[in-house]
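K.L.:
coords please:
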Amino acid sequence: MKLVVVSAGLSVPSSTRLLADRLTTAVQGRTPVDVEVIELRELAVEIAQNLTNGFPGRRLAAALEAVTEADGLIAVTPVFSASYSGLFKSFFDVLDRDALAGKPVLIAATGGTARHSLVLDHALRPLFSYLKAVVVPTGVYAASEDWGAEGLPERIERAAGELAALMRGLSGTTRPAKADDEVKVVPFAEQLAALRPTA
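P.N.:
Model (predicted):
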């Protein structure tokens, strides 16, 4: 299976990339995946050109293809003005509108203060719902004070487990059905409930 990680961090080193790496490692600990990381800051010029002329450059075209072909996606952005960054949004603006349909996506964000944590539910989740992605229940927000504190590692592990389970469930690795096979339909709400940790 292929996991693509989109990081919109602008600095080097970047807390956004650090969070993306930790989420990736947690997913790899649960299911075997081939990982491709896309650093949007390296594609900023090509993204801007694509917005103005309608044609992706070579590196941007490869990134868009990787996202389209992925079995799962981790999308991480820094928070600017209480929302995702313009670079992050511009990348998904140039992506084909059906590229994420049915694709499992883990959303995450970083910011200087915990007051921006609602960006996950008020900006990122609606964006990916509009793109018809299957967004895992647990989003991960990391404020500056969260690094090294209690809570963040647990959220990372929970979100990674949800993404890994969805990727395994949606992968086409099962054998073809036979005529005498019993077909069992499990409602999506029950599938999500099975992913939640039990007390």
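
K.L.:
okay, CA-based contacts and neighbour counts for the rest of this
P.N.:
OK.

K.L.:
Pull the residues that contact the longest helix along the chain.
P.N.:
Secondary structure of the chain read by DSSP state H shows that its longest helix is helix 152-170. Taking CA atoms under 8 Å, 6 or more residues apart in numbering as the criterion, the residues outside helix 152-170 that touch it are 1, 22-24, 26-27, 30-31, 71-72, 104-106, 136-140, 142, 146, 195-197.

K.L.:
For stretch 106-122, measure first residue to last.
P.N.:
15 Å (CA to CA, to the nearest Å).

K.L.:
for stretch 66-79, same thing?
P.N.:
The first residue of stretch 66-79 is 24 Å away from its last residue (CA to CA).

K.L.:
With stretch 98-110 instead?
P.N.:
First-to-last residue span, stretch 98-110, CA to CA: 27 Å.

K.L.:
Here is a second sequence; please produce its structure as well for comparison:
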Amino acid sequence: MRLVVVSAGLSVPSSTRLLGDRLAAAVGRATPGETDVEVEVVELRDLAVEIAHNFTNGFAGKALSAAQEAVTAADGLIVVTPVFSASYSGLFKSFFDVLDKDALAGKPVLIAATGGTARHSLVLEHALRPLFAYLRAVVVPTGVYAASEDWGAEGLDGRIERAAGELAALMRGLSATKRQVRDEFEVVPFAQQLAALSPAERAGV
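P.N.:
Below is the predicted model:
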């Protein structure tokens, strides 16, 4: 299963990236012995210039195009933004503005955010959840907000594990459905079908 973490953190190191990494690791723990989870991280701060150019000229640069393809092909997403002015950051929103409108349709998404105070925790419900509902993603019930005082405190680990378990369950279901559809509708090339026939059967083809 392919899991993509979209991080809008700006600093290095970044608490936003740290939260994304911890969530991704928890998703891996939620699928033990079942399937491998391939994790790719998209750092939006590295794409800021290409995102701006995409708005002005309508073309995605090489790095931005690769990030868009990774997000579109993912079996699940973890999206994490710092809180700016009581909402998601402009960079975070801009990335999803230049993504194809159908890229997230039906895709499992775990929403998360970081901020300096717990007063901004409702950003998950009044900003992020409506955004991804509009994009027709399947947003897991548990969002994760981490204020400065949450790091190392009780409660954050439990929220991370619960949200990651919900995302892993949705990803497993989606992956199983894809395999079933692929198996049922797999097209066998004519040359391969012909090679499987006996000489007498081939003569009559």
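
K.L.:
ok so, going back, quick one: the residues in structure 2 that the longest helix of structure 1 pairs up with.
P.N.:
Using TM-score structural alignment, helix 152-170 of structure 1 corresponds to residues 156-174 of structure 2.

K.L.:
coming back round to it: tell me the buried residues within the contacts of helix 152-170 of structure 1.
P.N.:
Listed as buried from the contacts of helix 152-170 of structure 1 are 23-24, 26-27, 31, 71-72, 104-106, 136-140, 142, 146, 195; burial here means 16 or more other CA atoms under 10 Å.

K.L.:
Strands - which of those residues land there?
P.N.:
Assigned to strands by DSSP state E, the following of those qualify: G72, P104, V105, L106, V140, A142.

K.L.:
Would you mind reformatting these (as CSV) and adding columns for distance to R155 of structure 1 while you're at it?
P.N.:
Supplementary listing: those in CSV, determined by distance: CA to CA, whole Å:
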residue, distance to R155 of structure 1
G72, 18
P104, 17
V105, 15
L106, 12
V140, 6
A142, 10
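
K.L.:
mean shift between the match of helix 152-170 of structure 1 and structure 1?
P.N.:
By mean CA distance after the TM-score superposition for structure 1, the fitted stretch 156-174 of structure 2 averages 0.2 Å away from its aligned residues in structure 1.

K.L.:
ok now that stretch, how far from the chain's centre?
P.N.:
12 Å (CA atoms, centre = their mean, to the nearest Å).

K.L.:
Kindly report the same for stretch 93-110 of structure 1.
P.N.:
7 Å.

K.L.:
Compute the first-to-last residue distance for it.
P.N.:
Stretch 93-110 of structure 1: ends 21 Å apart by CA to CA.

K.L.:
so what's the residue positioned nearest the centre of structure 2 up against?
P.N.:
Centre of structure 2 computed as the mean C-alpha position; nearest residue by CA atoms, centre = their mean is L77, 1.4 Å away. Contact partners of L77 of structure 2, counting by CA under 8 Å, 6+ apart, are L3, V4, V5, V6, V71, K107, P108, V109, L110.

K.L.:
preserved in structure 1, out of the residues you listed?
P.N.:
Checked against structure 1 using both residues aligned by TM-score structural alignment, their matches' CA atoms under 8 Å, the contacts of L77 of structure 2 keep these contacts: L3, V4, V5, V6, V71, K107, P108, V109, L110.

K.L.:
Not counting sequence-adjacent ones, nearest residue to D150 of structure 2?
P.N.:
Distances taken as CA to CA, 6 or more residues apart in numbering put L156 closest to D150 of structure 2, at 6.3 Å, once the chain neighbours are dropped.

K.L.:
Quickly note the distance from the one you found to A112 of structure 2.
P.N.:
According to CA to CA, L156 of structure 2 stands 12 Å off from A112 of structure 2.
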